[in-house]
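Participant: next comes the sequence, and after it the predicted model I'd like to discuss.
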Amino acid sequence: MFTNYLKIAWRNLVRNKANTVINVFGLTVGLSSCLLIGLYIQHELSFDTFQQKGNRIVRLIMEYRFDGSQESSQGNFTSTYVAPVFVHTFPEVQSAVRMTSSAVTVRYEDKLVREPNFMFADSTFFDLFAAQFKLGNPRKALDGPNKVILTETTAKKYFGTDNPVGKILLIGSDSTAYQITGLVADYPTNSQIKFDFLASFSSLKANQEQTYFNANYTTYLLLKNEGSLATLAPKITPFMKKEMAGSGAFITFHPEPFSRIHLHSNYDAFVLNTTITYLYILSAVALLILLIVGCTYINLSTARSLERAREVGIRKVAGARKAQLFWQYIGESGMVCLVALLLSLVVVLVALPAFSNLTQVSLTARTLFSPYFLLFALLITVAMSLLAGSYPALVLTSFQPIQVLKGLFKHSGAGRTMQQSLIVFQFSISIALLVGTFIIQKQLAFIQQKKLGYDREHVLVLPISQRMVSNLSAIKQELKTNPDVLSASRCVSTPVSIVGGYNMRSATMSEKAQMGVTANPVDEDYIKTTGLQLVAGESISEQDVKDIRLADEKTPRQYHFVLNESAAKKLGWTPQQAIGQRMFLDNSRPGVVKGVVRDFHFESLHAAIKPLVLFPEDYGRQLLVKVSGRNLPQTIAFVETKWKQLAPYLPFEYRFLDDDYTKLYQSEQQLGTVMDLFAGIALVLTCLGLLGLSAYVVQQRTKEIGVRKVLGASVASIVSLLSRDFLKLVIVSVILASPVAWWAMNRWLNDFAYKIDIEWWFFAVAGLLAVGIALLTVSFQSIRAALMNPVKSLRSE
């Protein structure tokens, strides 16, 4: 019996080749899209699952404000003092680790490399986090200064197959000797902790600080058990109030569960976070694509039900039960879905490298063919078989054999309504995705075209060390001997992202009335190099920088500040009034306001512009080099040559300021690209189903078309007749999809402080595009039918 069912199913699929091709192609594309998205989501959801103690680890988020301020600031940073205090104070805390990561220069023999993933951590790192040691003792590997552990890939890069343990690396611009004390396996890609080098935290001079300020590090706590978080969290703020009493500031900490950081935190870990909203959007897109494919299968199968009515009637008369017929047709659906699954696995395997590059996530064939993921794919296929096959099976098995055999059976009104509803549903999904794509791309264009208040074009960013600062004036002068080098500036932060937290007050305010502010140490050329616009006063001068450098205990430092308009306003001054006013940046930096610059965006457009202070200092992390843009390769080569002559202890590395800005919106760009791809797929699949259904409708009306042509109907009138009903359904889809798309995209845009307005033409363009594509799809079949010889048409029946 089963073999007979398979033969019948195969014959039906072969007989209706067009339907079969459309269904298999649509299901293959739909399942491939779903599997690719599923691989990405699985990777993101699996972050840090290999950490056996992950459910007991928390990260501390610092909240602070100064007395008199109504606003608190937060961040994923602490001072080095917090970890030992918490371990000794709270019984819920078993251990703690302090960590920081940065780019560091590494020298071995003739190799000089700037390594971007150099991490410092306490020896307690291995109390909290898993690591597979290949060589070395985890208890002793980081128990003293100037010790470093390498990953396998890094060890191979420097030492090949030799044993690296015991060898010496020269670290930093001062070439401090670090002994290699261990070798560990590479950390998985789905980890929020990423390093190539892991050095002892005690190598940093900051490890013995006893202040809650100087918060530049990340602190993780290991709790004694999972329930400890509930008892620890309420104790922290009362304890910190006692600690900070009389300090003029309020500081507290919020423990953040380790397992929630990657998808739910507002603060990145040591790799960029992924927002859970992004995964929800991708999951919804995958589901909607599967629904579109399922609707196509249902429509084409029910449209062909008349052709199979006689088969059903004969089977019922021969004694077939309804359940037998139902499962036979479900089996046919399963056969089609299984073929599509096998094809989609091949498609995914081929598309995986491109999709990995698109999402910037390392997805491998090993994950695709893992038992769990194959089971997931099989479950989707079974669900698809049931979803797509159930309704057509119910329609077919509900036929009355007597009516069918007498030729009295016709499609019911309910059946036509179901077909029309599914077409509307398919196009509603496609139009909503199109509108979402338009709005996302428009917002991304707005981000790129927004006037930021500084010049990010043709600015090179070169990492520097403190060793360079004493010789930096000479280096800048040498660079400017090239006419295409316009200016150069030392700074801590580029104008793309300034995050330094300070407090400020005017001289007329009490010491307790501090205001939170972002500030950036710069030199005299910063405003010129970045193109900031002075609205009052003057820029920082070279003498201002010298004054800071030459000051001593007998001659206290007097700073000259440049505020942005928001900072001046917060202190109660207009830009003109601010010039010459005395103020303090923290109590340790007294000085006067020398200039005010126009507000500029020093964070992403997700955040509103805040008060900012630029002030002179004799240190920095980056050198900005403004070039003309002419002869760019030659100019970069010139800068490299001078760099190697004047700073041979640092490798020459550069990036463009414009690239830094683009990276701020990496997740939005990925979302836009993915939405482009899958909105296009959704529209193609919708039109594919419409093509198959319109072909069937045209076939059913062949005789009618022939009669109309004999009576003098024109080709245009016949095309209009056949297309009209479908176009009405697409217009209804536009009406239904528009409010849903507006609601969803309005919520997405609310995450931006600066955003586009959702305009009516987004919906009009999406609607016209959908109508146009639908018209082309239907017209293709309609024109073929209208051009057919009417004699041939009348003979066809």
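Facilitator: Received the coordinates, thanks. Residues are numbered from 1 along each chain as shown.

Participant: C-alpha from now on. contacts and neighbour counts both.
Facilitator: Will do.

Participant: what strand or helix carries residue 118?
Facilitator: For residue 118, the host element (DSSP states H and E) is strand 111-121.

Participant: elements contacting that strand?
Facilitator: When contacts are defined as 3 or more Cα pairs under 8 Å, 6 or more residues apart in numbering; DSSP states H and E, strand 111-121 packs onto strand 93-108, strand 197-200.

Participant: list of residues touching the shortest one?
Facilitator: The set of residues that contact strand 197-200 without belonging to it, under Cα atoms under 8 Å, 6 or more residues apart in numbering, is 117-123, 142-151, 154.

Participant: and the residues you listed, which are buried?
Facilitator: For the contacts of strand 197-200, a burial check counting by 16 or more other Cα atoms under 10 Å picks out 117-123, 142-143, 146-151, 154.

Participant: can you tell me which of those residues is closest to residue 276?
Facilitator: Taking Cα to Cα as the measure, residue 276 lies nearest residue 117 of the buried ones among the contacts of strand 197-200, at 25.5 Å.

Participant: for the helix or strand following the strand holding residue 118, packing partners?
Facilitator: Later in the chain than strand 111-121, the nearest helix or strand by DSSP H and E is helix 125-128. Under the contact definition 3+ Cα pairs under 8 Å, 6+ apart, helix 125-128 sits against strand 93-108, strand 218-223.

Participant: out of those, nearest to residue 22?
Facilitator: So among these, strand 93-108 is nearest, using Cα to Cα, at 52.7 Å.

Participant: give the buried residues for the closest one.
Facilitator: Those would be 93-101, 104-107, for strand 93-108 by 16+ other Cα under 10 Å.

Participant: next, the angle strand 218-223 makes with it.
Facilitator: Put simply, strand 93-108 runs at 140 degrees to strand 218-223, going by axes from the mean of the first three to the mean of the last three Cα atoms, to 10 degrees.

Participant: can you check what angle separates strand 93-108 from strand 111-121?
Facilitator: Angle of strand 93-108 versus strand 111-121, following the same axes, to 10 degrees, is 170 degrees.

Participant: tell me the gap between strand 93-108 and the middle of its chain.
Facilitator: 25 Å (Cα atoms, centre = their mean, to the nearest Å).

Participant: point out the other helices and strands that it packs with.
Facilitator: Short answer (3+ Cα pairs under 8 Å, 6+ apart): strand 93-108 packs on helix 82-89, strand 111-121, helix 125-128, strand 168-171, strand 218-223.

Participant: switch to 7 Å and redo it
Facilitator: Secondary-structure packing of strand 93-108 (3 or more Cα pairs under 7 Å, 6 or more residues apart in numbering; DSSP states H and E): helix 82-89, strand 111-121, strand 168-171, strand 218-223.

Participant: comparison target below:
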Amino acid sequence: MIRNYFKIAFRGFRKHKVFTAINVVGLSIGISAALVIYLIVHFDFTFDQFQKDRERIYRVTTDYSFSGEVGHNGGVTMALPGALTTEATGIDQVAPLFLYGDMTVVIPDGSAAGNKIKKQGGVIFAEEHYFNLIDYKWVSGTAKTSLKAPNQVVLTTKQANIYFPKLKYDDMIGREVIYDDSIKTTVSGIVEPLKEHTDFNYHDFISYITGTTNHFLKDYFQVTQWGNTSSSSQVFIKLSPTANAAQVEKQLNAMLKKHNPPKPENKGNTQDFHLQPLTDLHFDQVYGGLDGERTASKTTLYGLLAIAAFLLILGCINFINLTTAQASQRAKEIGIRKTMGSNRSQLIAQFLSETFLITLFAVIIAIGLAPVILKLFTDFIPQGVTANYMHQPDIFVFLLILILLVSLLSGFYPAMMLSGYKPVDVLKNQVQGGGSKSRSAWLRKSLTVTQFVIAQFFIMATILVSKQIYYALHKDLGFKKDAIVNISTPYKQLNTNKQEVFRDKISAIPQIEMISTGGAPPSSGNTNSTEVTYKDGKKELKTDLQLKFADENYLKVYQIKLLAGRNLKASDTTGGGAFVINNTYAKVLGFRNPADAIGKLIDFNEKKAEIVGVTADFYQRSLRSPIKPLTLLIPPKRNKWNNRTFHIALKAQTAGGNEWKKAIASVEKAWKEVYPEDDFEYTFYDENIAKFYTAEQNTSKLLTWATGLSIFISCLGLLGLAIYTTTLRTKEIGVRKVLGASVTQIVTLLSTELIWLIVLAFVLVTPIAYWAMHKWMENFADRTTISWWIFALSGAGMLTAALFTLSFQTIKAAVANPVRSLRSE
């Protein structure tokens, strides 16, 4: 019986090649998109799911409110871990981590310099309890002893083989590894690296106690200070099986108030600890990922799932439309089979088997397309996402479920409809399965409208996202961003005169117009702020003020407009210093005229700072954030950390010239002369600004991809319907031509109904798209307008694509010789 089903199915496929091809292509596109999206979503949702007792593991984070500004930090004060072990209840394990950043690693090999590895990442300071929370397999050494003493280090097998390629793991124990020339450690343990998807991608584990005993690290490891919070100081805890997270969090905040009670002068400012579940770590958009690890957005992942669902629905709609449109052609087959004894369940099984086969063909094509799509979207798709079918058996489970689901969605209604025909009506030729008066015709129209609602929504969304990106990249941000290079000098060299030597060398480069040294550029991801007070004799105004450390050339390099007063100068570091504030802060102080703020004094760091200038406003972050009160100031001489960035303005480049390339080469040469041990790195500032909108650019690419596929699938279905309609009305077209109808009139006749469906879809989708766009635009403090032409362009584009698609078949039918269609009459 089953063999007979498939035999009949293949016979039908050969007879209706075009419709079969349209169905297979439409479904394969939808299924390939669903497969790729499944790989991405499955990849992100499996992060750290392998951890034992993961539901009891939490990261302690910090929330604070400072002068009305709400902030979040993934780190905690370094005094917290010690207090947790002695004062808190309901906690089984406390595992503090210190994220140090890139290090220079030296493996002594008998030579003077040793085997040196620059910029080695993945190095952290940890206690033995870390290995009780995160499951590693030990190759040599034990968790109890390997990180107990100062100057010990545990390595993963992969890293150990890099450091000691010729030794066995047991022979590596006791070997020396030197970090940053001053942290001398001995290998005390070897573990297997985590093979599952995880954010804990570390491979060098230095004993935490090393930080409290090493003279170079003592300034970082302030383990008795409750007043400082650093994102480098992370704490993970494992609750007892009976403990309640809310109660433990309450304990932590009670400890904070006990050891660091709020001061009366800081009334209104708050600081609290929060417990973040381990399972939320990979999706964290508030506190930041672990040590700069990529975080995923659940909103984006759910959006991807929605796109996959829409594309699958489009493919299923094509199948339902074309199958029901062909109903009249299969009516006699159904009538004869029922007359010969076939029951309805057998007919349903026949039609579902045909759908199953088409879906199976589509899945086979999708399996081949998935790796190609992954390669095309390498920039958007996370590293680690692969279509390795042999090592990912879950993919086949997903595809099996998908085959069954799509087969039922696509085939159930047509199977029920076709199997329900009465043999008497069929053999009397009273079935009009494809006619306009049949119930199935209304279903086809509804499904066609649904297709074009989805397609036009994607078009509108794509246009708006592209418009916002263009607006953000071309808006006047209040400063110059082109032809500016940023270079940061090594922080370990700040106490030397090398920075001055480097500046003297690059100042002589002819392609450089001007140089400024200071802190972060005008708009960056780094912020530095403090609370300041202004007294006007009547009231006291406390404000959170952002600080930008700069020199006298900073405004000139970035061409920031000075509205009143003067620029900074080197002597402004004396006394309380001088402020060049932005216009937003001047308005907060109550000065509508910027010149009125000049000469006013601000309480800053227990001293008086004078406002000497007011600049025009400029954006300190992306357009998502509003402009905030800010001041530019000369960094104190002792604070060289905020004076380590070079802002280099290049001279204009001639058309087709390579002056900038020569300038960078000359700067690199000077760098190697001054900092021979450090790698030369630079960035063009306009590229950094563009990175603010990486998420939007990726969204735009994704929407463009989804839009193209949805239009293609919808037009495939439209072409199929046009082919069927013209075939069904062949004799009508012949009669009309004999009676004098023109080609234009016939094309209009054949296209009008379908075009009206597209117009109806446009009317339905416009308010939905407007609402969705408005909600998305709320993410931006400064945004473009939702212009009327976005909707007009979308509708016109969809209509043009539809007319172009229909023209292939309608014109062909209109110009056909009527003799052929009327010959049988």
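Facilitator: Sure, I can see it. Nothing here was measured: the structure is a model prediction, and the numbers come from that model.

Participant: TM-score them against each other, please.
Facilitator: After superposition, the two chains reach a TM-score (TM-score structural alignment, normalised by the length of structure 1) of 0.91; 783 aligned residues with a Cα RMSD of 2.8 Å.

Participant: quick one on the thing from earlier: distance from the strand holding residue 118 of structure 1 to structure 2 after superposition?
Facilitator: Here the mean offset of strand 111-121 of structure 1 against structure 2 after fitting is 4.1 Å, by mean Cα distance after the TM-score superposition for structure 1.

Participant: which residues does that strand contact?
Facilitator: 97-107, 194-201, 651 (Cα atoms under 7 Å, 6 or more residues apart in numbering).

Participant: 8 Å instead, please
Facilitator: For strand 111-121 of structure 1, the surrounding residues in contact (Cα under 8 Å, 6+ apart) are 97-107, 142, 194-201, 650-651, 653.

Participant: give me the distance from that strand to the chain's centre.
Facilitator: With Cα atoms, centre = their mean, you get 25 Å for strand 111-121 of structure 1.

Participant: which helix or strand contains the most centrally placed residue in structure 2?
Facilitator: Geometric centre of structure 2, nearest residue: residue 695, 4.9 Å, by Cα atoms, centre = their mean. Following DSSP H and E, one finds residue 695 of structure 2 within helix 694-728.

Participant: what are the buried residues along that helix?
Facilitator: Those would be 697, 699-704, 706-707, 709-726, 728, for helix 694-728 of structure 2 by 16+ other Cα under 10 Å.

Participant: against structure 2, where does stretch 757-771 of structure 1 fall?
Facilitator: The aligned range for stretch 757-771 of structure 1 in structure 2 is 785-799, by TM-score structural alignment.

Participant: quick one: buried residues of that stretch?
Facilitator: Those would be 790, 791, 794, 795, 798, 799, for stretch 785-799 of structure 2 by 16+ other Cα under 10 Å.

Participant: what's the helix or strand for the fifth one?
Facilitator: Following DSSP H and E, the helix or strand that holds residue 798 of structure 2 is helix 788-814.

Participant: got the buried residues of strand 93-108 of structure 1 as JSON lines, with distance to residue 396 of structure 1 columns?
Facilitator: Conversion of the buried residues of strand 93-108 of structure 1 to JSON lines gives the following (distance: Cα to Cα, whole Å):
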{"residue": "93", "distance to residue 396 of structure 1": "66"}
{"residue": "94", "distance to residue 396 of structure 1": "66"}
{"residue": "95", "distance to residue 396 of structure 1": "67"}
{"residue": "96", "distance to residue 396 of structure 1": "67"}
{"residue": "97", "distance to residue 396 of structure 1": "66"}
{"residue": "98", "distance to residue 396 of structure 1": "68"}
{"residue": "99", "distance to residue 396 of structure 1": "66"}
{"residue": "100", "distance to residue 396 of structure 1": "66"}
{"residue": "101", "distance to residue 396 of structure 1": "65"}
{"residue": "104", "distance to residue 396 of structure 1": "70"}
{"residue": "105", "distance to residue 396 of structure 1": "73"}
{"residue": "106", "distance to residue 396 of structure 1": "73"}
{"residue": "107", "distance to residue 396 of structure 1": "75"}
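
Participant: which of those sits closest to residue 478 of structure 1?
Facilitator: residue 105 (23.3 Å).

Participant: ok so, going back, map the residue nearest to the centre of structure 2 onto structure 1.
Facilitator: Residue 695 of structure 2 maps onto residue 667 in structure 1, by TM-score structural alignment.

Participant: which one in structure 1 is aligned with residue 759 of structure 2?
Facilitator: By TM-score structural alignment, residue 759 of structure 2 lines up with residue 731.

Participant: secondary structure class for its match?
Facilitator: Three-state call for residue 731 of structure 1 (DSSP: H, G, I helix; E, B strand; the rest coil): helix.

Participant: residues in contact with the helix or strand containing residue 615 of structure 1?
Facilitator: Assigned by DSSP H and E, residue 615 of structure 1 belongs to strand 612-616. With Cα under 8 Å, 6+ apart as the test, strand 612-616 of structure 1 has contacts from 517-524, 540, 544-545, 548, 559-564, 566-567.

Participant: out of the residues you listed, name the ones that lie in helices.
Facilitator: Mapping the contacts of strand 612-616 of structure 1 onto helices (DSSP state H) picks out 544, 545, 548, 566, 567.

Participant: neighbours around the residue mapped onto the last one from structure 2, how many?
Facilitator: Pairing criterion TM-score structural alignment: the partner of residue 567 of structure 1 within structure 2 is identified as residue 585. Residue 585 of structure 2 has 24 neighbours, counted by other Cα atoms under 10 Å.

Participant: and the closest residue to residue 585 of structure 2 other than its chain neighbours, what is it in contact with?
Facilitator: Once flanking residues are discounted, residue 585 of structure 2 sits nearest to residue 629: 4.3 Å by Cα to Cα, 6 or more residues apart in numbering. Going by Cα under 8 Å, 6+ apart, residue 629 of structure 2 touches 544, 545, 546, 581, 582, 583, 584, 585, 588.

Participant: same deal with residue 82 of structure 2?
Facilitator: So residue 82 of structure 2 contacts residue 223 (Cα under 8 Å, 6+ apart).

Participant: map it onto structure 1.
Facilitator: With TM-score structural alignment as the criterion, residue 82 of structure 2 lines up with residue 84 in structure 1.

Participant: so where do the helices sit in the stretch 501-650 of structure 1?
Facilitator: Along the stretch 501-650 of structure 1, counting by DSSP state H, counting those that start in this stretch, helices occupy 526-530, 542-550, 565-570, 575-578, 632-646.
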